[in-house]
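Asks: here are the coordinates; sequence isn't available:
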């Protein structure tokens, strides 16, 4: 057990059977009354954000979440198999935990997985990845980079919007958080 005075960014608190990660915290000592700690917390599994206040010195239960580097190996039905980069153990992660990251993962992709008691809680991708466009309508003479956009299918099967001048076979940089096109990549 820890106290509310030990709260800092990144602390994972176990409350009502759920894990909450502290995003922001502020120790407040008003002129009148007792001190307290104001926090903004994010649910580790669902991503929901809440504001929570603790009295100074209140007992809280912290959880140990281990973030480790993994390499994506392959998809096994609805699940994904990853290899730990330190001890080469393989773990299977459900598609619920992987979520939208599956749209941007290629085999041998490096990711970080948060584990609590050996159970995968969440998966973090790099901020951007380089993927090849496998299909898009051909560009036309006069299409400009400042013009509109068109749909393009990536090598992972995901569909994003790209500028009109891009053609199939082009490598593009994609933001893994939003799925936005960031630019063309020259080899």
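Replies: Okay, I see it. Please read all numbers here as calculations on a predicted model, not as lab measurements.

Asks: okay, CA-based contacts and neighbour counts for the rest of this
Replies: OK.

Asks: And residue 78, how far from residue 102?
Replies: 11 Å (CA to CA, to the nearest Å).

Asks: Tell me who's in contact with the residue most central in space within the chain.
Replies: Computing the C-alpha centroid of the chain and ranking residues by CA atoms, centre = their mean puts residue 124 first, at 3.6 Å. By CA atoms under 8 Å, 6 or more residues apart in numbering, the residues touching residue 124 are 101, 111, 112, 113.

Asks: Which members of those are positioned in strands?
Replies: 111, 112, 113 (DSSP state E).

Asks: For this structure, list the residue farthest from the centre, please.
Replies: The chain, CA atoms, centre = their mean, max distance from centroid: residue 32 (41.3 Å).

Asks: Need the ones in strands among the contacts of residue 124 in CSV (columns: distance to residue 165).
Replies: CSV is the format used below for these (distance: CA to CA, whole Å):
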residue, distance to residue 165
111, 31
112, 34
113, 37
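
Asks: Can you tell me which of those is closest to residue 49?
Replies: residue 113 (20.0 Å; CA to CA).

Asks: Am I right that the closest one is in contact with residue 72?
Replies: No. Using CA atoms under 8 Å, residue 113 makes no contact with residue 72, being 10.7 Å away.

Asks: Included below, for side-by-side comparison, is a second structure:
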């Protein structure tokens, strides 16, 4: 297409009454996250990139980027901040993540679905407030903001979804 890598989000085959059948692809460009829609005739070829998904352990972050280690062979990979994006708030030392690697370069990262963090500050409970479905803002130990149920106090460890930063439950530890 243009020599860049894309992730296919959806693929749909369209068979019009007349003419050549086409495949509609909705894709996301890996380099900058832009979504693209393309139609290809069934006779056209799209090259499949060889991407390897492998577990890595997060070590540390510095001026170069985020450093990860392959636990099998101890090779280290540096991932630039733009690949990690907003998920950087949920990276924790020694965390196991999935890195998608193409030609020795990390092109995507997948964090564990859930992380446990501590609430550093939140509003105190207001007497008479129903605990049914009222959520209040809170700041987590990583600096991220989330909404938690009214009964959760500062200092409580909670489970958070890394995908959207939403509260799941009070930590069991």
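Replies: Perfect, thanks for sending it. As the structure is a computational prediction, the values presented were derived from the model and not from experiment.

Asks: follow-up on the earlier one: name the member of the contacts of residue 124 of the first structure with the most neighbours.
Replies: Taking other CA atoms under 10 Å as the neighbour criterion, residue 113 ranks highest of those with 25 neighbours.

Asks: Next, show the common contact partners of residue 78 and residue 102 of the first structure.
Replies: residue 95.

Asks: between those two, which one's more packed in?
Replies: For residue 78 of the first structure versus residue 102, the count of surrounding residues by other CA under 10 Å is larger for residue 102: 17 against 9.

Asks: What range does stretch 101-110 of the first structure cover in the second structure?
Replies: Counting by TM-score structural alignment, stretch 101-110 of the first structure pairs with residues 87-96 of the second structure.

Asks: among the contacts of residue 124 of the first structure, which recur in the second structure?
Replies: Mapping those onto the second structure (both residues aligned by TM-score structural alignment, their matches' CA atoms under 8 Å) leaves 111, 112, 113 still in contact.

Asks: Just want to check the distance between the second one and residue 172 of the first structure.
Replies: To residue 172 of the first structure, residue 112 of the first structure is 22 Å away according to CA to CA.

Asks: thinking again about what came up before, just the kept ones among the contacts of residue 124 of the first structure now: which is nearest residue 178 of the first structure?
Replies: residue 111 (16.9 Å).

Asks: Please give me every residue in contact with that closest one.
Replies: 69, 70, 71, 72, 123, 124, 125, 126.

Asks: Spell out for me the ChimeraX command that would select the buried members of those residues.
Replies: Here is the ChimeraX selection string for the buried members of the contacts of residue 111 of the first structure, based on 16 or more other CA atoms under 10 Å:
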select :70,71,72,123,124,125
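
Asks: Secondary structure element holding residue 82 of the second structure?
Replies: helix 81-84 (DSSP states H and E).

Asks: mean shift of that helix relative to the first structure?
Replies: Taken over the aligned residues, the distance from helix 81-84 of the second structure to the first structure averages 1.4 Å (mean CA distance after the TM-score superposition for the first structure).

Asks: List the contacts of that helix.
Replies: With CA under 8 Å, 6+ apart, helix 81-84 of the second structure has contacts from 31, 32, 65, 66, 88, 106, 107, 108, 109.

Asks: how about the residue nearest to the centre of the first structure, what's its match in the second structure?
Replies: Residue 124 of the first structure maps onto residue 110 in the second structure, by TM-score structural alignment.

Asks: Next: residue 73 of the first structure.
Replies: So, by TM-score structural alignment, residue 73 of the first structure is matched to residue 59.

Asks: so where do the strands sit in the second structure?
Replies: So, for the second structure - with DSSP E - the strands run 6-14, 22-29, 35-41, 52-62, 65-69, 76-79, 96-102, 105-110, 114-122, 135-140, 145-149, 157-161, 167-170.

Asks: From the contact counts, what lies against the first one?
Replies: Under the contact definition 3 or more CA pairs under 8 Å, 6 or more residues apart in numbering; DSSP states H and E, strand 6-14 of the second structure sits against strand 22-29.

Asks: Kindly report the same for the fifth one.
Replies: Using 3+ CA pairs under 8 Å, 6+ apart as the contact test, the elements touching strand 65-69 of the second structure are strand 52-62, strand 76-79.

Asks: Compare the ones you listed and give me the one nearest residue 170 of the second structure.
Replies: Of these, nearest to residue 170 of the second structure by CA to CA is strand 52-62, at 24.9 Å.

Asks: list the contacts for the closest residue to residue 114 of the first structure other than its chain neighbours?
Replies: Distances taken as CA to CA, 6 or more residues apart in numbering put residue 67 closest to residue 114 of the first structure, at 4.4 Å, once the chain neighbours are dropped. Applying CA under 8 Å, 6+ apart to residue 67 of the first structure gives the contacts 112, 113, 114, 115.
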